[in-house]
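1. Got a predicted structure here, sequence first:
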Amino acid sequence: MNNTNFEPMPPVEETSQTGEQTTVPEYTRQPRRDKMPRPAQPKVRRVGFFTLGIALILTGGCIAASLVLKDFPLLTVAKLAPLVLVALGVEVLWANARKGDAQLKYDLLSMFVCFVLICASMCAATVPILLRYYGPEREYTERRLEQELEQQVHEKLPAGSVLDGYSYVDLNRMEFDKNMTLADLKTEDTVRLNLTLAGTYADENAFAEACAQLLPTLRELGVDEVDFRSENGDDQWELQIGGVFQMNSGAQELAGQVTHMVRYWEDDEYSWWEKEALDTYLAQKAQNDQQEPQPEEDSVENTLEESVEINTEEATVVENG
């Protein structure tokens, strides 16, 4: 077995000397960059927000008060809705006077809400007016006055002078009392009667005389317009008057306004004609009838002879068959 001689390695000398420390590179922090100063922004003053708050408070308070208090004048308050615009204008002037370095910014949303409140308030103020003018209270009052008028006409006119009648009462004004009577009617109100008179009348003068006798009583009841009518057999009389002058006219003045209608039958149907118009129509019709050609007697006889010959020929054919 061969012995291999290994030479020992020289000892490693320590390079580090006692007391010396290993130097480690240190991290050096970079100085922080200072931020760029932002430019100073002007102050912003919003215009319209204060007015919106006041409008909301007042609107809500008025609506709540109208629900609690029965006699709260909500209609009067609604008429004052344009004062919101006055308040908004005052706020704009006040903000412009005190803005200084501040920049004014108009709050469009607040202004829009104020505009909506104004429109809603105006509508709320208009609706009661429309209900007052076209509502059920007015109609009920008019119908009640009509019944009262018809009852008084029936009581005050001579018995048997009127066969039938009905009335119209129009309250042509905004304010009225639902408990009013005929005595409370004013000149702007309209009262109209439609009366069917009894009896027979020989001519226009007789009918006008009957109508004139009833006018004083109708004037006392406040009637402004009257439609008189009478029908007897084939005659019909009509008289329509209205206004102060005609209501105070006599029989002679009224006779010229009477309309005389005549019933005319034709083809089992009738229609009403004025006397002069009917006379003209009948004369024209008679003239047209005279102008139409009449069938000649010879043509009639020839037709009869031809029909006899045809019947004879048919009889002969039957016998031969």
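-> Structure's in. What do you need?
2. From now on I want contacts and neighbour counts done on CA atoms only, so please keep to that.
-> Noted.
3. OK, contacts around the residue lying closest to Ser249 once chain neighbours are set aside?
-> Once flanking residues are discounted, Ser249 sits nearest to Ala212: 7.5 Å by Cα to Cα, 6 or more residues apart in numbering. Taking Cα atoms under 8 Å, 6 or more residues apart in numbering, we find Ala212 in contact with 249-251, 254.
4. Mind telling me what element Met122 is part of?
-> Using DSSP states H and E, Met122 falls within helix 108-134.
5. and what of Glu148?
-> Using DSSP H and E, Glu148 falls in helix 136-156.
6. Okay, buried residues for that helix please.
-> Neighbour-count burial for helix 136-156 flags 138-139, 141-146, 149-150, 153-154 (criterion: 16 or more other Cα atoms under 10 Å).
7. what does stretch 252-268 give?
-> 254-255, 258-263.
8. So which of the residues you listed is the closest to Asn320?
-> For the buried residues of stretch 252-268, the minimum distance to Asn320 (Cα to Cα) is 63.0 Å, reached by Arg263.
9. got the contact list for the closest one?
-> 234-236, 270-273.
10. Strands of the stretch 1-150 of the chain, residue ranges please.
-> 44-47, 103-106 (DSSP state E, counting those that start in this stretch).
11. what's the last one in contact with?
-> Looking back up the chat, that one is strand 103-106. The contact list for strand 103-106 (Cα under 8 Å, 6+ apart) reads 42-48, 95-96.
12. Run the chain-centre distance for stretch 43-51.
-> In terms of Cα atoms, centre = their mean, to the nearest Å, the centre of stretch 43-51 is found 41 Å from the chain centre.
13. so Phe228 makes contact with Leu254?
-> No: under the criterion of Cα atoms under 8 Å, Phe228 is not in contact with Leu254, lying 11.3 Å apart.
14. got another, please set it beside the one above:
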Amino acid sequence: MDENKNTSAASDAETPAAPKKVRRVGRVAFALLLIATGVLLLIQQFVPNFDLLSIVRFAPALLIVLGVEILIYSARSDVKVKFDWLSVLGCGFILVVVGCSSLVPVLWNLYGPSRDYAQNRYQKELQDQFYQAMNADSELKSKIRNLQIYVAFNHTESGEYTLQDMDSVSVYVELPENGYTDAVDFAADCRRIADLSEKSGVNADDYNFNSYSNNGGNGNRYSLSFLSSFVEGLTDEQLAQRVCAYYDYDGESFENKADRDNTAAAELREQVIAEYKNDNNDAYPSEDYITEQVQKRMALLFPVPAASEAPAATPETAA
């Protein structure tokens, strides 16, 4: 009896333990991702304006699936857990493909020809509308040398090519070269143009005005930029304080008119004296002659613009 017991105990001790099943983490996540990807790409093909990018933002949920797999398999003593690296790499590759596919409609909407065409169409329509508004003041309209209106679509909704609140409209107006005697006159015309623009419904976000000196680099140069809401409540004199004014002579800019005129007068004086002495056997001209010639040449260099007529009466001003 003892011998049988010992033989049975030895036999039990020598019996090997059952091998653990190997479970590769990542296969379930890979399979689910393949199914979801196929479904989403089909929906993108047949559903207009489907926002695939918003779905791709839930990609971190894949990590949750992998974590659940690990917890389930680790809880079982008869299972050995291993990572299926091919499945994990496959998941990453599919996410890259889907992410690129979701960005294609967004990039097309932002940089595609349809967006540019819509912006150009709006720019032309607003320019026509702007010029029609200027018909209310023909004298002011005649001063406009160049007009550019730029429309920028800042919204990113796919397929939406209409002006929205977040979009911007900028107006650039070039006024006559050497057309203003001072910044106040320049600011007054800028205000009148902006007011007519607003009344016509252009509703620009900002205005930019420029008046340059002549091609020889002589004259007065003014620039003014402001938001459409800025001018409300300001007088022309107050608005003129925002004007950037430069006074040019022979291509050189001066910050004030007096310095420019003094520099020009001094150089013209030397020219007048040199020319007179050359024509009159080195005789020196009289001061009256010098002053007269300098004034004439100053008037040619810096002509005084014709006085602007009063703005045309409107129902508001007539009242």
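-> Arrived safely. From a predicted model like this one, the values you see are computed outputs, not experimental measurements.
15. which residues do Phe228 and Leu254 of the first structure both contact?
-> Contact criterion Cα under 8 Å, 6+ apart; residues shared by Phe228 of the first structure and Leu254: Leu239.
16. Identify the residue nearest Tyr122 of the second structure in space, chain neighbours excluded?
-> Tyr122 of the second structure sits nearest to Val151 (Cα to Cα, 6+ apart), 6.9 Å away.
17. residue in the second structure matching the residue nearest to Ser249 of the first structure?
-> Superposed on the second structure with TM-score structural alignment, Ala212 of the first structure falls opposite Arg191.
18. Spell out the secondary structure type for that match.
-> helix (DSSP: H, G, I helix; E, B strand; the rest coil).
19. ok, it to Glu232 of the second structure distance?
-> Going from Arg191 of the second structure to Glu232 of the second structure by Cα to Cα, to the nearest Å gives 10 Å.
20. before we move on, what about Ala194 of the second structure?
-> From Ala194 of the second structure over to Glu232 of the second structure (counting by Cα to Cα), the distance is 11 Å.
21. Looking at these two now, which is surrounded by more residues?
-> Ala194 (21 against 10; other Cα atoms under 10 Å).
22. check contacts around the more buried one.
-> Going by Cα under 8 Å, 6+ apart, Ala194 of the second structure touches 207, 228.
23. Flag every buried residue along the helix or strand containing it.
-> Assigned by DSSP H and E, Ala194 of the second structure belongs to helix 183-200. Residues 183-187, 189-191, 193-197, 200 are the ones in helix 183-200 of the second structure that count as buried (16+ other Cα under 10 Å).
24. Closest one of these to Val47 of the second structure?
-> Ser200 (39.7 Å).
25. I'd like the distance between that closest one and Asn208 of the second structure.
-> As defined by Cα to Cα, Ser200 of the second structure lies at a distance of 18 Å from Asn208 of the second structure.
26. Trace Leu149 of the first structure over to the second structure, please.
-> Aligned counterpart of Leu149 of the first structure in the second structure: Leu126 (TM-score structural alignment).
27. Check whether that match really touches Leu147, as I assumed.
-> No: in this structure, Leu126 of the second structure is not within contact of Leu147 by Cα under 8 Å, at 10.8 Å.
28. and Cys91 of the second structure, what is it in contact with?
-> 29-30, 33.
29. In a markdown table, list those residues along with neighbour count and distance to Leu41 of the second structure.
-> Formatted as a markdown table, the contacts of Cys91 of the second structure follow (neighbours: other Cα atoms under 10 Å; distance: Cα to Cα, whole Å):
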| residue | neighbour count | distance to Leu41 of the second structure |
| --- | --- | --- |
| Ala29 | 22 | 18 |
| Phe30 | 23 | 16 |
| Leu33 | 19 | 12 |
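30. Sort out for me which of the residues you listed are in helices.
-> 29-30, 33 (DSSP state H).
31. rewinding a little: average offset between the helix holding Glu148 of the first structure and the second structure?
-> Its aligned residues in the second structure lie a mean 1.7 Å from helix 136-156 of the first structure after superposition (mean Cα distance after the TM-score superposition for the first structure).
32. Tyr117 of the second structure -> the first structure?
-> By TM-score structural alignment, Tyr117 of the second structure lines up with Tyr140 in the first structure.
33. Then Asp167 of the second structure?
-> Match for Asp167 of the second structure (TM-score structural alignment): Asp189.
34. got it, and Arg145 of the second structure?
-> Checking TM-score structural alignment: Arg145 of the second structure goes with Leu163.
35. so its match sits in a strand?
-> Yes: counting by three-state DSSP, Leu163 of the first structure falls inside a strand.
36. That one: how many residues sit nearby?
-> When neighbours are defined as other Cα under 10 Å, Leu163 of the first structure has 13 of them.
37. you'd agree it is up against Leu197?
-> Yes: contact criterion Cα under 8 Å: Leu163 of the first structure and Leu197 qualify, at 5.6 Å.
38. so which helix or strand takes in Ser225 of the second structure?
-> strand 219-227.
39. ok, average deviation of that strand from the first structure?
-> Here the mean offset of strand 219-227 of the second structure against the first structure after fitting is 2.5 Å, by mean Cα distance after the TM-score superposition for the first structure.
40. Quick check: closest non-adjacent residue to Thr37 of the second structure.
-> Spatial nearest neighbour of Thr37 of the second structure, excluding adjacent residues (Cα to Cα, 6+ apart): Val98 at 7.2 Å.
41. Which parts of the stretch 201-319 of the second structure are helices?
-> Assigned by DSSP state H, counting those that start in this stretch, the stretch 201-319 of the second structure shows helices spanning 236-240, 257-279, 287-301, 315-318.
42. Can you give me the end-to-end span of stretch 151-163 of the second structure?
-> Length of stretch 151-163 of the second structure, first residue to last, Cα to Cα: 9 Å.
43. Would you indicate which residues of that stretch are buried?
-> For stretch 151-163 of the second structure, by 16+ other Cα under 10 Å, it's 151-153, 155, 158, 161, 163.
44. Contacts for that stretch, please.
-> The list of residues contacting stretch 151-163 of the second structure from outside it, by Cα under 8 Å, 6+ apart, reads 49, 105-106, 109-110, 114-115, 118-120, 122-123, 164, 166-170.
45. Kindly recompute the last result at 10 Å.
-> Contact with stretch 151-163 of the second structure is made by 48-51, 105-110, 114-124, 126, 164-171, 204-205, as judged by Cα atoms under 10 Å, 6 or more residues apart in numbering.
46. Next: stretch 68-80 of the first structure.
-> Residues from elsewhere that reach stretch 68-80 of the first structure, judged by Cα under 10 Å, 6+ apart: 58-59, 62-63, 65-67, 117-129.
47. 8 Å instead?
-> So stretch 68-80 of the first structure is contacted by 62-63, 65-66, 121-122, 124-125, 128 (Cα under 8 Å, 6+ apart).
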